[in-house]
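> Here is my input; please provide its structure:
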Amino acid sequence: MAEGRLKIVVFGSFNAGKSSFIQALDPRSRHIEATSKESEGATTVAFDFGRLQVGDQAVYLFGTPGQERFEFVRQILSRGMDGAIIVVDATTGVDAMTRHLYGQLKALEVPLVFMANKCDRPGAEPDTIRRDMPGETVHPISAQNGENVRAALDAFVATLVAR
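Next comes the predicted model:
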């Protein structure tokens, strides 16, 4: 970790809410997107970038695309990361892509945390994510309306600084 700076990479399945998470933290964040057959709108094809201050730390957030075909982008963005956030759609739960990302990050021994997103929607089950990922920290959030997003990030940054 560079003195006073943290690189945190945001991972998650397609449509989990990674871009919304970063935008909730930094409304001026940058987003590289394209239209997609998989969604009705645009989707991330390279990365998102946001920055903010958390206490004495300048935090740089890099959001990764959620489609399997962008594995190479995730590998590039992962270099030199101080921590990882896995965003999970709490209305659908932990899927195969989330398990794949989790396995890769555990192998890298990088500090990580889960953000159970979309907790403001009917059918959201953050406790299911806690059961599926025993021993891992799971923060219930809503990136769309900003609920608990900053508090969850602040708590994660505090764990990284304490290391």
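> Only C-alpha atoms from now on, for both contacts and neighbour counts.
OK.
> So L77, which state does it fall into?
helix (DSSP: H, G, I helix; E, B strand; the rest coil).
> Was I right to think K118 contacts D89?
Yes. Judged on CA atoms under 8 Å, K118 makes contact with D89 at a distance of 6.0 Å.
> what touches both of these two?
Taking CA atoms under 8 Å, 6 or more residues apart in numbering as the contact rule, K118 and D89 both touch 17, 124.
> Ends of stretch 111-120, what's the gap?
27 Å (CA to CA, to the nearest Å).
> hmm, who's touching it?
16-17, 82-91, 105, 124-126, 129, 136-144, 152, 156, 160.
> Would you mind checking these for buried ones?
Applying 16 or more other CA atoms under 10 Å to the contacts of stretch 111-120, the neighbour count classes 16-17, 82-91, 105, 124-126, 129, 138-144, 152, 156, 160 as buried.
> Give me the subset of the residues you listed that lies in helices.
Counting by DSSP state H, the buried ones among the contacts of stretch 111-120 place 105, 126, 129, 152, 156, 160 in helices.
> And these, which two are furthest apart?
P126 and L160 (23.1 Å; CA to CA).
> Another sequence for comparison is provided below:
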Amino acid sequence: MIKILILGASGSGKTTALKHINNHENVSISSFDYGKATIGEDTTYLFSSPGIEGFKFINDIVSSDIDGVIIFIDNSIGTTETDEEIVNFVSNKQIPYVIFANKQDLDNSNLKINSDAMVIPAIAIEGIGINDGLKMLLKLVENTVKQDATPKKEYSNIAKSTSDENIKPQREFKDIIKDIKSAHQKDPQKPDFKALVKKIKPSRNNDVEKTEICKLKLIMHPIELDNVKKALEDFGFSNITLTKIGHLNSESTSKETYRASRYDINIPQRVQLSMVMKREDVKYVIQAIEPIKTEDIMDEMFISPVENVIRIRTEENGEEAIE
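Predicted coordinates:
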């Protein structure tokens, strides 16, 4: 069993992120809030599970049986002194770790932190970046296990260049990817970036790449948008595209006669909701919409095939790109 630890200050987004993490067999994930207490001249760090009373000390949390760590930092607040100290502690333990710079929707500036670890931009409330970062950490753990003769610390920084000049931390995500690929070309023995983002689900077979993907469209009056979004989010659908459109039918169009000709004078405004998903998940969309269906939500749902989906940052495709 791979044991992953999620650490972060209270309110950094850990609990919200857990709701979006895909289930992985043989992976156990625990989450803890952290804070610093100073009594006289002595400083200690206290950890607690969200919603559970009681505290644990840092050495009890980051123990020898932990395989990897995700550290959440609220990007809208920035790096605190305590954040820095926790990062340093985990780094000194030589445990593979990544940092999630959460709340990019509030502040997308580069996180300022003295660490060479990979920093994953994330918006936990929407699930953006969460599973990407977890996959990268799991691959770091896997590579660490394979490299028995190599200290773990070397692989805790997969974003580090193999050239004489190290990559400066906290640069743009796309620049980090570019440097990783460049480093692999110079030294093929180092793990390449594509290896980091392959699927970490041993129970699945190659048939997963054949999963049928479709695009779903639903048209509704703008007044129903909030109800529909909430219903879909309750079923786990968060990647939604909205488009304002004009929708005509035989009952909704008003006409006016001008110089013996009749003209449309009003095109009712509607919202078109689009989602790309596995075809097998369409039934769950129907289940979500049925209880709130009104005459302001179009009765027809349009479904069209999608040949493929490719995630630009990681080059994943098919089902992997839409998870």
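> from the buried ones among the contacts of stretch 111-120 of the first structure, which ones fall inside strands?
If you go by DSSP state E, these have 83-89, 138-140 in strands.
> farthest-separated two in the residues you listed?
G83 and D89 (19.9 Å).
> Show the contacting residues for the nearest residue to I322 of the second structure once chain neighbours are set aside.
In space, not counting the residues next to it along the chain, I322 of the second structure is nearest to M277; the distance is 6.7 Å by CA to CA, 6 or more residues apart in numbering. Applying CA under 8 Å, 6+ apart, we find M277 of the second structure in contact with 213-216, 322.
> Let me have those in TSV, adding distance to Y97 of the second structure and neighbour count as columns.
Compiled in TSV, those are given as follows (distance: CA to CA, whole Å; neighbours: other CA atoms under 10 Å):
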residue	distance to Y97 of the second structure	neighbour count
I213	33	21
C214	35	21
K215	36	16
L216	37	20
I322	24	15
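> Sitting in strands, which of those do you find?
213-216.
> Can you tell me what A143 of the first structure aligns to in the second structure?
Alignment note (TM-score structural alignment): A143 of the first structure maps to A124 of the second structure.
> Surely its match and G11 touch.
No. Using CA under 8 Å, A124 of the second structure is not in contact with G11, being 11.2 Å away.
> and P305 of the second structure, how many neighbours?
Close neighbours of P305 of the second structure, defined as other CA atoms under 10 Å, add up to 13.
> Show me what it aligns to in the first structure.
Counting by TM-score structural alignment, P305 of the second structure has no partner.
> Quick check: closest non-adjacent residue to P305 of the second structure.
In space, P305 of the second structure is closest to C214, 4.4 Å off (CA to CA, 6+ apart).
> That neighbour: what's it in contact with?
By CA under 8 Å, 6+ apart, the neighbours of C214 of the second structure are 276-279, 303-306.
> what do we get in the first structure for it?
If you follow C214 of the second structure across to the first structure using TM-score structural alignment, you land on a gap.
> Only the buried residues of the longest strand along the first structure, if you could.
Looking across the first structure with DSSP E, the single longest strand is strand 42-54. Neighbour-count burial for strand 42-54 of the first structure, counted by 16+ other CA under 10 Å, picks out 43-51, 54.
> what do you get for stretch 106-117 of the first structure?
Using 16+ other CA under 10 Å as the test for burial, stretch 106-117 of the first structure gives 111-117.
> quick revisit: can you add distance to K153 of the second structure and give the contacts of M277 of the second structure back as CSV?
Formatted as CSV, the contacts of M277 of the second structure follow (distance: CA to CA, whole Å):
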residue, distance to K153 of the second structure
I213, 40
C214, 42
K215, 43
L216, 45
I322, 32
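> I'd like to know how far F21 of the first structure sits from K106 of the first structure.
Taken as CA to CA, the span from F21 of the first structure to K106 of the first structure is 22 Å.
> so the residue nearest to V138 of the first structure when sequence neighbours are not counted is in which element?
Closest residue to V138 of the first structure apart from its sequence neighbours, by CA to CA, 6+ apart: F114 at 4.6 Å. Using DSSP states H and E, F114 of the first structure sits within strand 112-117.
> what's the mean distance for that strand versus the second structure?
Mean deviation of strand 112-117 of the first structure relative to the second structure after superposition (mean CA distance after the TM-score superposition for the first structure): 0.6 Å.
> In the second structure, point out the residues matching that strand.
Taking TM-score structural alignment, strand 112-117 of the first structure hits residues 97-102 over in the second structure.
> Output the longest strand belonging to the second structure.
strand 27-39.
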